[in-house]
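**Q** My questions concern the predicted model and sequence given below.
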Amino acid sequence: MANWQPWRSTGLHLARAFTDYELGIHWSQVQMQSGTTGINALRMYDPTKQAIEHDPDGEFIRRWVPELRDVSTSLIHQPGLAGANYPPPIVDHAAAVRRAGAEVQRIKKRAQASGRTAEVLERHGSRRPPPSRRR
């Protein structure tokens, strides 16, 4: 995929932009979220779903996006539907997730991918046995 962002330059940009930057957590999170650790599942967050879950009343949105201050709470997470003077989304999230998922599957099918994941897990993974699950 031509538009995938490299984690180092993206992480540096975020480190400079975050008001709550914390060195001890930042870089490991950037790597994990970008899927480069090979340990955790690749995460493809839906920004609208995250906003609804973490800012249901739109307080953060209204504070930092002043042109949306007067949008109703029922439409704050989809300002285009409110007729707000706000640009349309620049990314079709559902289409981007489909493309990314297909690319991840293509990469996983390569022979060296499974060997690389095992190597990363051996180097960086937890040595504790997984917790037993109750049935």
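**A** It's in.
**Q** going forward, measure contacts and count neighbours with C-alpha atoms only.
**A** Fine.
**Q** need the longest helix for the chain.
**A** helix 93-109 (DSSP state H).
**Q** Compute the distance from the centre of stretch 7-24 to the centre of its chain.
**A** 14 Å (Cα atoms, centre = their mean, to the nearest Å).
**Q** List the buried residues of it.
**A** Buried residues in stretch 7-24, counted by 16 or more other Cα atoms under 10 Å: W7, G11, A15.
**Q** how near is the last one to W7?
**A** Going from A15 to W7 by Cα to Cα, to the nearest Å gives 12 Å.
**Q** Could you do D46 as well?
**A** From D46 to W7 the distance is 19 Å (Cα to Cα).
**Q** Comparison target, given below:
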Amino acid sequence: MSKGLPMQAGVTATGTIRIYNPIKNSEEHDSEGIFIKKWIPELSYIPPHLLHEPWKLGLIDQQLYECEIVKDYPFPIIDIEETRKKASTAIWGIRKKEEIKVQ
């Protein structure tokens, strides 16, 4: 599949669960941070390579790029990897139930 084209329904193996990582998708589809900087002006001075995870900025970078974490931009409210694992476990648990299996 060519980069940039949407995934087509029905072309992946059956039984596949897709849980997308919002950080990875942001980096892949908005590598320069154009969308982010348009809608979150507090991040407008942060360079693209740091933009997708601004809560990881060190104190010097926060001063340099005029974005104080907590004051200007919050820490994440969820742990992405932890919630991905929970969602995957929940989905696989549901899919294993006899009443939802396709006959």
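**A** Arrived safely, thanks for sending. Given the structure is predicted, the values throughout are model-derived calculations rather than measurements.
**Q** ok, back up a step: can you pick out the ones from the buried residues of stretch 7-24 of the first structure that are in helices?
**A** W7, G11, A15.
**Q** Show the contacting residues for the first one.
**A** In other words, W7 of the first structure. V30, Q31, S34 (Cα atoms under 8 Å, 6 or more residues apart in numbering).
**Q** separation between it and Q29 of the first structure?
**A** Counting by Cα to Cα, the gap from W7 of the first structure to Q29 of the first structure is 10 Å.
**Q** Check the second one too.
**A** As judged by Cα to Cα, G11 of the first structure and Q29 of the first structure stand 9 Å apart.
**Q** and stretch 115-122 of the first structure, how far from the chain's centre?
**A** Per Cα atoms, centre = their mean, the centroid offset for stretch 115-122 of the first structure relative to its chain is 23 Å.
**Q** In contact with the most centrally placed residue in the second structure: list those residues for me.
**A** Nearest residue to the geometric centre of the second structure (Cα atoms, centre = their mean): P22, 1.1 Å. By Cα under 8 Å, 6+ apart, P22 of the second structure lies in contact with nothing.
**Q** Which residue in the first structure aligns with it?
**A** Using TM-score structural alignment, the equivalent of P22 of the second structure in the first structure is P47.
**Q** any idea how far its match lies from P89 of the first structure?
**A** For P47 of the first structure, the distance to P89 of the first structure - Cα to Cα - is 11 Å.
**Q** go on, R63 of the first structure?
**A** From R63 of the first structure to P89 of the first structure the distance is 20 Å (Cα to Cα).
**Q** H54 of the first structure now?
**A** 20 Å.
**Q** Likewise for S28 of the first structure?
**A** Counting by Cα to Cα - S28 of the first structure and P89 of the first structure are separated by 29 Å.
**Q** same check, this time on E103 of the first structure
**A** In terms of Cα to Cα, E103 of the first structure sits 22 Å off from P89 of the first structure.
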